[in-house]
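Undergrad: no FASTA, just this:
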């Protein structure tokens, strides 16, 4: 009976999220030429983001779709119904379906608590972060990020992050986190970048999220003195390097994700670690004032 009641509450909450998304005003978070960053405001736009994810994850990369995903040609899971979907939209695109050229999935703690938790809890024990939340910090999970091939430039990535920054200020987020991936499922082939992340960026003990025991893969595969820092840094994907530049910590242990053909590491980014120069172009006071209004 309890399980039925919990399911009913989740279904009701998901339906409410869909209704709120349909009723949400179109509010632009950032622009650059014809590119606009904002949240999805309709199921159609969420589907467009899912189609982009399918193209990138399953057609360009090594992910294996379910039969249902392959038929729909969309990447989706239960979290899509209640997450916010940040979109980069090319308003000059010739067709409507080609308009969504970048996306990030955002899940705030207040929303996750209503829907059974965070996506990354399937791979990591989030207890240290949940303790921070109990102490008053506001959490947000980042995930499912991708950009269409012709738009994979620093300018597009920076535009996405301007959108995340605006969302972060609006909702008073203190800590961002999520899984980030290295291509490949053999940790021994990734010994250099994994060891580099472990030795140089391991989170302090009170922040140290750890991979679940059943999925834990040691990252310290090489002694620290054998790690060539420059070579290791060059071996990292641009997204992980970007997180590190912003001040991110790395959790304890990697996780092999065979569906996506990747080895995942855990990113922890307290907002107060982000360098002030990153905000130099952004009107934080204005965003805060508008969010209160």
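TA: Cool, the structure landed. This one's a predicted model, so the numbers in the text were calculated from it and none came from an experiment. Residues are numbered from 1 along each chain as shown.

Undergrad: contacts, neighbours, all on C-alpha from now
TA: Will do.

Undergrad: how many other residues sit next to residue 66?
TA: 12 (other CA atoms under 10 Å).

Undergrad: can you check the one 5 residues further on too?
TA: A count of neighbours around residue 71, defined by other CA under 10 Å, yields 9.

Undergrad: tell me the secondary structure for it?
TA: State at residue 71, reduced to three classes by DSSP: H, G, I helix; E, B strand; the rest coil: helix.

Undergrad: Buried residues, the helix or strand containing residue 4. List them.
TA: Assigned by DSSP states H and E, residue 4 falls within helix 2-23. By neighbour count with 16 or more other CA atoms under 10 Å, helix 2-23 contains the buried residues 10, 13-14, 17-18, 21.

Undergrad: now the strands for the stretch 101-250 of the chain?
TA: Shown for the stretch 101-250 of the chain, the strands assigned by DSSP state E, counting those that start in this stretch span residues 124-125, 139-147, 175-183, 210-211, 249-250.

Undergrad: Please identify the most buried of those.
TA: Ranked by average neighbour count under the criterion mean count of other CA atoms under 10 Å, the strands of the stretch 101-250 of the chain are headed by strand 249-250 at a mean of 27.

Undergrad: I'd like to know which elements that strand is packed against.
TA: Where contact means 3 or more CA pairs under 8 Å, 6 or more residues apart in numbering; DSSP states H and E, strand 249-250 is packed against helix 191-201, strand 262-270.

Undergrad: need the buried residues of helix 2-23 in TSV with distance to residue 48, can you?
TA: Putting the buried residues of helix 2-23 into TSV (distance: CA to CA, whole Å) gives the following:
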residue	distance to residue 48
10	24
13	23
14	19
17	18
18	15
21	15
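
Undergrad: Spell out which residues sit in contact with residue 253, please.
TA: Neighbour list for residue 253: 210-211, 216-219, 265 [criterion: CA atoms under 8 Å, 6 or more residues apart in numbering].

Undergrad: which one of those is nearest residue 75?
TA: residue 265 (21.0 Å; CA to CA).

Undergrad: putting a second one here so we can go through both:
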């Protein structure tokens, strides 16, 4: 997706009179020496953008016209930024960020021109079919290489869950990515999602026609399930574990050098298993 300039003149959620339930800096989860909370100031958001640059640009080969070593666009000024901190690292908190997620609530997106993912997927039709639901878009997820463990992913989900409970979110959506711009290179994984995990009925979402590429690249009977799971990116497997389904068709993002799929996750699909898994910790931070 093309890079956009940072919208410095865009008012904050609080300035627009929109609800802010989770306070910046409030801890939303903890596992061992790792904490997860929202960014509390521009310094921490800038540090998260630097982490994103290291992952998306230095490691994964994204490209764009950036004046500094930060992955930034105008959505950053209206989103909440969920951050994972390693509390054992030296220096201020801005130097301890090892993972991040960007969170955009529907009411804020509506006041600022829409969701990020509408450039790739027909999200508006989904919103119209579920006008009584409150949506949250998840995006720009990344974790530094040394922290790409099940524990870090679990902590991010602990933070997301607490955030959703506090803001009464009904549905989570967003893009998730396979590396590279050739869907055929991920034929088994994409086909597995298309045949076994595609959202149906009222939850169906398609890639926009001008960017649509098929995910159904192999017949279902030809797919080795174990091999397909092994080839899926960790973030996508994480979504699958908590009950997500995926849209129809994928989109090639040449700037980020990825092949994107769309994630649909109503909260009622995950609430029971999530509470059972995280138990008292998840409830303590979601209260």
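TA: That came in fine, so what should we check first? Values in this document were obtained by computation on a predicted structure and should not be read as measured data.

Undergrad: which other residues reach the helix holding residue 4 of the first structure?
TA: 40-43, 81-82, 114-116.

Undergrad: before we move on, what about stretch 110-129 of the first structure?
TA: By CA under 8 Å, 6+ apart, stretch 110-129 of the first structure touches 10, 13-14, 79, 82-83, 107, 109, 139, 141, 178-179, 206-212, 215, 255, 266.

Undergrad: which residues in the first structure form helices?
TA: Counting by DSSP state H, the first structure has helices at residues 2-23, 43-54, 67-72, 109-114, 127-134, 154-171, 191-201, 229-234, 238-245, 284-292.

Undergrad: and of these, who's closest to residue 274 of the first structure?
TA: Of the helices of the first structure, the one closest to residue 274 of the first structure (CA to CA) turns out to be helix 238-245, at 8.3 Å.

Undergrad: just the angle between that closest one and helix 191-201, please?
TA: 20 degrees (axes from the mean of the first three to the mean of the last three CA atoms, to 10 degrees).

Undergrad: got the buried residues for helix 238-245 of the first structure?
TA: 240, 243-244.

Undergrad: Same question for stretch 225-239 of the first structure.
TA: So stretch 225-239 of the first structure, judged by 16+ other CA under 10 Å, has buried residues 227, 229, 232-233, 235-236.

Undergrad: List the residues that contact the equivalent of residue 138 of the second structure over in the first structure.
TA: Under the alignment (TM-score structural alignment), residue 138 of the second structure pairs with residue 142 of the first structure. Residues in contact with residue 142 of the first structure (CA under 8 Å, 6+ apart) are 104-107, 176-179.

Undergrad: State the distance from residue 142 of the first structure to residue 119 of the first structure.
TA: 10 Å (CA to CA, to the nearest Å).

Undergrad: ok, now residue 171 of the first structure?
TA: Residue 171 of the first structure sits 20 Å away from residue 119 of the first structure, going by CA to CA.

Undergrad: ranking the contacts of helix 2-23 of the first structure by neighbours, who comes first?
TA: Going by other CA under 10 Å, residue 40 tops these with 26 neighbours.

Undergrad: What is the burial count for whichever residue in the second structure pairs up with residue 201 of the first structure?
TA: Residue 201 of the first structure maps onto residue 197 of the second structure when the alignment is built from TM-score structural alignment. Residues lying near residue 197 of the second structure (other CA under 10 Å) number 17.

Undergrad: mind checking how far the residue lying closest to residue 284 of the first structure once chain neighbours are set aside is from residue 34 of the first structure?
TA: Once flanking residues are discounted, residue 284 of the first structure sits nearest to residue 169: 6.9 Å by CA to CA, 6 or more residues apart in numbering. Distance, residue 169 of the first structure to residue 34 of the first structure, by CA to CA: 24 Å.

Undergrad: And the two? Which one has more around it.
TA: Comparing residue 169 of the first structure with residue 34 by other CA under 10 Å, the one with more neighbours is residue 169, at 18 against 10.

Undergrad: Pretty sure that one sits against residue 287.
TA: Yes. Residue 169 of the first structure is in contact with residue 287 according to CA atoms under 8 Å; the separation is 6.5 Å.

Undergrad: if we can go back for a sec, alignment lookup: the residue nearest to residue 284 of the first structure to the second structure.
TA: Using TM-score structural alignment, residue 169 of the first structure sits opposite residue 165 in the second structure.

Undergrad: And for residue 114 of the first structure?
TA: Using TM-score structural alignment, residue 114 of the first structure lines up with residue 111 in the second structure.

Undergrad: Please apply the same query to residue 74 of the first structure.
TA: Residue 74 of the first structure maps onto residue 70 in the second structure, by TM-score structural alignment.

Undergrad: distance of its match from residue 10 of the second structure?
TA: For residue 70 of the second structure, the distance to residue 10 of the second structure - CA to CA - is 19 Å.

Undergrad: State the number of residues packed around residue 275 of the first structure.
TA: The burial count for residue 275 of the first structure: 12, using other CA under 10 Å.
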